[in-house]
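1. sequence below, structure please.
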Amino acid sequence: MQTVFLVLLLIAAVVAANAVYAKFNQVPVAFLQIGAGLLLSLIPLYRHFELEPEIFLFVIISVLMFNDGQNTSLHKLSRNIGTTMSLAVVLALITILVVGTATHLLIPQFSLALALALGAIITPTDAVAVSSITTKVAIPDRVMETLENESLFNDASGIVAFNLAIAAVVTGQFSVWHGIGNFLYVFVGGILVGLVLGYVIVAGRIMLINMRVDTPSVIVPYTLLTPFVVYFLAEAIDVSGILAVVATGLIHGIQSDRLRLTTSRLQIVMSTTWSIVASILNGIVFVLLGVSLPSVITHLRQRDTGSVAVLVGLGILLYVLMTLVRFLWLRFDLARIRAWDDHEKTRNAFVVALSGVHGTITLAMAFSLPLTLNGASFPYRNDLIFVAAVVILTSLLVPTIWLPLTLPKQVVKVTEAELANAKSEMVASAIKMMQARHGNNPTTSQVIMILEGQRVLDGRPSHTQLTELFDQTYAVERQTVDQMVAGGELTPELAERYMRVASRTRIQNQQTFWQRIGLFFRFVVVGKWSMSKKARARRKLFRQYKPRRGQTREQMMHRNRQLWGEMRSVEQKPYAAVIQFLNDHGTTDNQQAIGIVRRAYDERHRRLSGERDFQEAQNELLIEAFQLEYNFIQSQTSRKQYDPELANQLYEQISTDQLVYLQSINAD
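-> Presented below is the predicted three-dimensional model:
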């Protein structure tokens, strides 16, 4: 139970860091996640927290690599397969040898096998980490494509080399030729196993689709289990489970068109699920780094007061060495990225070298180092984890500072302000047309509320603004009811009874959250109501519907139906007057407040009138409203008011909203 609680705290820390990043994106999210981990390390439960090393490979890396594989474009990969293999396999292996040799020479206490294991840990790059630190600069498309393809396979290269190095550390023996042969067997075998299993799993999923067994409750777990099954089977025959899940992911990407032959709802659920899972797993690794760093540093200081400084220097030196090797490899065309001239070639080589950011896979491999060796603690495990952490932090900091100085700023084709303004115009046009065609009946009002949700609005309306609007709508109701009494349509008693209902609508919606909590406290704990004017009105209203002494159940129900019938007969004109008032007084500044007030009155109207079965009519009006939005965008585009990029984003917004809203209505 304690382990479950600790894992849930890790997830909560990831969520908190992501929430902070959503508001303050000047700092890469990886740093925020590490900071969240440092805060967790203050909790006593985390002082001796360790996950089994196998969990990282099986639960975290396999899932992330499968997701990367299924999101990789095979066309782009095949077009640059030579460059990808040069960087991801040849350069990765050379870098491991260079880093391992340098580490062994600088720190002889590290055996060559252990030093090579360190090289395998810090060699893989992370395209996701690159994206997180380059959101504000314009990295050339060819360069970014190269980095993404490289990270897909050099992760696998690093993991295979890491496993071989750890095996050499454990056994104390290593043969170059045996190592090369084993590497090829594990590498190629993993790919072949993944391809075969990928085709089998995809065929099974297509069979389920053809059998109409393609509900999210079946397909989503089926796909989520795929990397675990593939990894387990591949490791069972001693080939690379990581490469197997990458190959299986690629097969899923190749077959994506056939796999899309299912419901749109399932496609959205699948895409969203994988996005969330990948984000959480990436974040957990960085949070764990923050959790583990204080403990690692403490152990290093206990052993030798100079260890931390030496290892920091080693980590920075190894980062510089790897960056230099990457730059020279590309500058001398050992891996080619198409360029117009030498200047562009040098720039591309420089950007790729600096963008060799190390992240999730590096951390996961560091944490997957064995806890023990031959019954004793694994030697220098904390040292390797700390060096890996230094390399990761350095590789994140350097490009964050340097790339914005050398690359142009990211040019946003459509700014958030432009998109928000266009959405507001689109929604306003559709609302105006819907009101002109169908008036202000409840179904139309409900559709208008849905359309209002498409607007991009910041913050929430102030309590003062809402209070003022509810006061105004209450005054409109009072004026309308008074006119009905003057015209002989209502008796004064029935008018007063209705205004008590109207007063309840105003009071309920004007109270803040804390006022409701206070009211609950006074009623439940103190045992009495506050005798304010509004409270007395509420109590009087509630007593109206309280069963009288001696009444039977049938008599009480008949009386309540009579009261509701009276309210229903009165409510039509005041409701119409309120909706007309809200339509006439809507501005850009009070859109959200108008929507909230309208929703409160619509809900009361449906409750009083008993209109609950209006789904079909609402569905039809929604389709009409979305079509009006499509027409508006086409009109604005043809008149050159909207450029194609803005129009495409608006089309995408409408398509997504149409799918989500209509399916939610049908689900109800």
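2. only C-alpha atoms from now on, for both contacts and neighbour counts.
-> Fine.
3. which residue, neighbours along the chain excluded, lies closest to Tyr231?
-> Counting by Cα to Cα, 6 or more residues apart in numbering, Gly241 is the residue found nearest to Tyr231 once chain neighbours are left out, at 4.2 Å.
4. tell me which residues in the helix ranked longest in the chain are buried?
-> The longest helix of the chain (DSSP state H) is helix 264-303. For helix 264-303, burial by neighbour count (16 or more other Cα atoms under 10 Å) applies to 266-267, 270, 274, 277-293, 295-296, 300.
5. pretty sure Ala17 contacts Leu32?
-> Yes. With contact defined as Cα atoms under 8 Å, Ala17 counts as touching Leu32 (5.5 Å).
6. neighbour-wise, which of those two wins?
-> Neighbours per residue, other Cα atoms under 10 Å: of Ala17 and Leu32, the larger number sits with Leu32, 25 against 22.
7. check the secondary structure at that one for me.
-> Using DSSP: H, G, I helix; E, B strand; the rest coil, the structure places Leu32 in helix.
8. gap between the residue nearest the centre of the chain and Leu64?
-> In the chain, the centroid-proximal residue (Cα atoms, centre = their mean) is Ile276; its distance is 4.9 Å. Note on Ile276: its distance to Leu64, by Cα to Cα, to the nearest Å, is 11 Å.
9. check Val578 too.
-> Counting by Cα to Cα, the gap from Val578 to Leu64 is 54 Å.
10. residue contacts, Phe470?
-> Listed by Cα atoms under 8 Å, 6 or more residues apart in numbering, the contact set of Phe470 reads Arg506, Asn509, Gln510, Val597.
11. return the subset of those residues lying in strands.
-> Counted as lying in strands by DSSP state E, out of the contacts of Phe470, is not a single one.
12. how about this one, so we can line them up?
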Amino acid sequence: METVSIALVLLLAVVVSGTLARMSPIALPLPLFQIALGAAIASVANLGVELQPDLFFLLFLPPLLFLDGWRIPKEGLFRDKGMILELALGLVVFTVVGVGLFINWLIPSMPLAVAFALAAIVSPTDPIAVSAIAARAPIPKRLMHILEGESLLNDASGLVCMRFAVAAALTGAFSLPEAFVTFLWLAIGGIAIGTAVTWGAMKAKNWLSRHFGEDSGSQILVSLLIPFASYLLAEHLHCSGILAAVAAGITMSYAEQSGQALAVTRVRRSAVWDTVQFTANGIIFVLLGEQLPQIVAGAARVVEETGHHDPAWLVIYIVAINLALAALRLLWVWTSLRFILFKAARRGKTLAKPSWRLVVATSLAGVRGAITLAGVLTLPLAMNDGSPFPARDLAILLAAGVIIVSLVAASIGLPHLLGNLELPPEPSNQEEEDGARTAAAQAAIRAIEEAQHRMGEGRADADLYIDAGARIMELYRQRIDGRAKTGDERDLARKIDEIERKLRLAGLRAERDEIYRNARARKISDEAARKLVREIDLLEARFGPAT
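-> I've put the predicted structure just below:
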């Protein structure tokens, strides 16, 4: 009963935090409100939540990483794969070495292996936190794709580095060849398992749907189980469960293109996953806030180990580590861009030199989040001889501080850096979209012609089928004619389309209001009202919100 009560309190906190964020006159990312609300809850009520790292990883990370892999634009991921891999692999190792040495110099009482472990924990950026920042800051589309791709892939490299740093702290030994081989096994095995699980599940689902029909609820449940199955199988085989979940999501996006699911399944599944994402994201940050008082108390007890008696030194450590992380990231990003420009110049290409503000924004957008929190909690409680793991509470507090400071710095700094910034023009997908709409309309006309001939053949009322088909095909022909126009004619057609969209939305809302009015007056049943409103809602979702 207590566990259920805690879960309900956390869910309520997520709802309240969203309301507070919308009411706030200051544009701050939602996670900061959730962390603050979690800390407020801890100050008035002791929920007694003990975060078990393995359970935390299993409950929250697989579905969130799966969804990010599922929805991330693949063309951007493959177009900028070089830059993404440099950030996800090279920058992580660079950060572990540089920040690890810096932490050991800053806090001499923290053993070097523990300092490397802490540096590895804070090296991965977080896709959840990056998305939260993007909702409030005008991050360019291409930069956002790079940040999302980096955050999906650098989790494994950071956590692998942490694993070997912890092993070195426990045993006093480290083998670079063994670490390299283990990393390959973790990465390749995780990706292969995630791909195989999703491919097998989708093949089985499609076969069952073809032979026995499709049940939307079952299909949605299958999509929810896939990331957990991928993660658990990968961890059982000592591979990266995180990469397995990401690979499963990317595979899901390709498997979905078979188009074999019912339309109603896709609509309902999207709504379910949006809810899962919002809920899990919120609970993660509320839990971080709820744990903060306990973390601060534990770290304050061990601050004397650093040679100081004033807990204010903890703030100095946190700020210094954040500055070191930002400086190394800025150096890496600047060097990578210079190298890209150099290679382009050697090939005879001229690339637009990015503004220094964009380079600094790329560094500042390296926000830490759930991965860092979950990773630091996996630090062992004791050494092999039974003595306490050195500076564990201090490492947990420093990692939590890095999360909060990176969120605050990005939410305050990015809008100033990116505001009124002239960006290189990004390639437009409008022509590609128009071509796809035209091709789809032509395919629809052919299918309608075939269907009306088949349905009306040999019937006395064949003219009815011809008239109905002609009306529907006329709509598609108008769509094709509108896309075929060029120049000013196309601009005029798009303006007419926008006017028509707004008028359609006005009509749909009037329809829905009238249906609700009739339902309240008991002129139609609740079941009929729900059916009609759902149809109108789907049409309104198709036309999008009014502007």
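13. follow-up on the earlier one: of the contacts of Phe470 of structure 1 - the most surrounded one?
-> When neighbours are counted by other Cα under 10 Å, Arg506 leads the contacts of Phe470 of structure 1 with 23 neighbours.
14. checking the closest residue to that residue other than its chain neighbours next. Helix, strand or coil?
-> Distances taken as Cα to Cα, 6+ apart place Phe470 nearest to Arg506 of structure 1, at 5.7 Å, with adjacent residues excluded. Under three-state DSSP, Phe470 of structure 1 falls in the helix class.
15. any idea how far the residue in structure 2 that Pro370 of structure 1 lines up against is from Ala395 of structure 2?
-> Taking TM-score structural alignment, Pro370 of structure 1 has Pro380 as its aligned residue in structure 2. Pro380 of structure 2 is 12 Å from Ala395 of structure 2, where distance means Cα to Cα.
16. and the residue mapped onto Ala365 of structure 2 from structure 1, how far from Thr72 of structure 1?
-> Alignment note (TM-score structural alignment): Ala365 of structure 2 maps to Ser355 of structure 1. Per Cα to Cα, Ser355 of structure 1 is found 19 Å from Thr72 of structure 1.
17. among these two, which residue is more densely surrounded?
-> Counted by other Cα under 10 Å, Ser355 of structure 1 and Thr72 do not tie: Ser355 has more neighbours, with 29 against 20.
18. quick one: contacts for that one?
-> Contact partners of Ser355 of structure 1, counting by Cα under 8 Å, 6+ apart, are Val130, Leu147, Ser395, Pro399.
19. can you redo those residues as JSON lines with secondary structure, neighbour count and distance to Ser638 of structure 1?
-> Listed next are these as JSON lines, based on DSSP: H, G, I helix; E, B strand; the rest coil; neighbours: other Cα atoms under 10 Å; distance: Cα to Cα, whole Å:
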{"residue": "Val130", "secondary structure": "helix", "neighbour count": "24", "distance to Ser638 of structure 1": "39"}
{"residue": "Leu147", "secondary structure": "helix", "neighbour count": "24", "distance to Ser638 of structure 1": "39"}
{"residue": "Ser395", "secondary structure": "helix", "neighbour count": "24", "distance to Ser638 of structure 1": "48"}
{"residue": "Pro399", "secondary structure": "helix", "neighbour count": "21", "distance to Ser638 of structure 1": "43"}
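20. list just the nearest of those residues to Ile121 of structure 1.
-> Comparing these against Ile121 of structure 1 with Cα to Cα places Ser395 closest, at 13.8 Å.
21. burial measure for the nearest residue to the closest one once chain neighbours are set aside, as a count.
-> Excluding the flanking residues, the one nearest Ser395 of structure 1 by Cα to Cα, 6+ apart is Val357, at 5.0 Å. Val357 of structure 1: 32 surrounding residues under other Cα under 10 Å.
22. got the contact list for Val357 of structure 1?
-> Neighbouring residues of Val357 of structure 1 by Cα under 8 Å, 6+ apart: Thr125, Asp126, Ala127, Ala129, Val130, Ile392, Ser395, Leu396.
23. which of those residues fall in helices?
-> In helices, defined here by DSSP H, the members of the contacts of Val357 of structure 1 are Ala127, Ala129, Val130, Ile392, Ser395, Leu396.
24. host element of Glu235 of structure 2?
-> helix 216-236 (DSSP states H and E).
25. how close does that helix sit to structure 1?
-> Mean deviation of helix 216-236 of structure 2 relative to structure 1 after superposition (mean Cα distance after the TM-score superposition for structure 1): 1.5 Å.
26. who are the packing partners of that helix?
-> Where contact means 3 or more Cα pairs under 8 Å, 6 or more residues apart in numbering; DSSP states H and E, helix 216-236 of structure 2 is packed against helix 53-71, helix 176-212, helix 241-255, helix 263-302.
27. what's downstream of the longest one, the next helix or strand?
-> Spelled out, that is helix 263-302 of structure 2. Later in the chain than helix 263-302 of structure 2, the nearest helix or strand by DSSP H and E is helix 312-346.
28. now do the buried residues in that following helix.
-> 314, 317-322, 324-330, 332-334, 336, 341.
29. could you do stretch 411-423 of structure 2 as well?
-> By 16+ other Cα under 10 Å, the buried positions in stretch 411-423 of structure 2 come out as Ser411, Ile412, Gly413, Leu414, Pro415, Leu417, Leu418.
30. which position in structure 1 aligns with the fifth one?
-> Under the alignment (TM-score structural alignment), Pro415 of structure 2 maps onto Pro404 of structure 1.
31. I figured its match hits Thr135, correct?
-> No. In this structure, Pro404 of structure 1 is not within contact of Thr135 by Cα under 8 Å, at 10.1 Å.
32. who has more neighbours out of Pro380 and Ala395 of structure 2?
-> Set side by side, Pro380 of structure 2 and Ala395 show more neighbours around Ala395, with 23 against 14, by other Cα under 10 Å.
33. find the helix or strand that the more buried one is a member of.
-> helix 392-418.
34. so what secondary structure elements neighbour that helix?
-> Counting contacts by 3+ Cα pairs under 8 Å, 6+ apart, helix 392-418 of structure 2 packs against helix 30-44, helix 112-122, helix 127-134, helix 263-302, helix 312-346, helix 356-364, helix 370-376.
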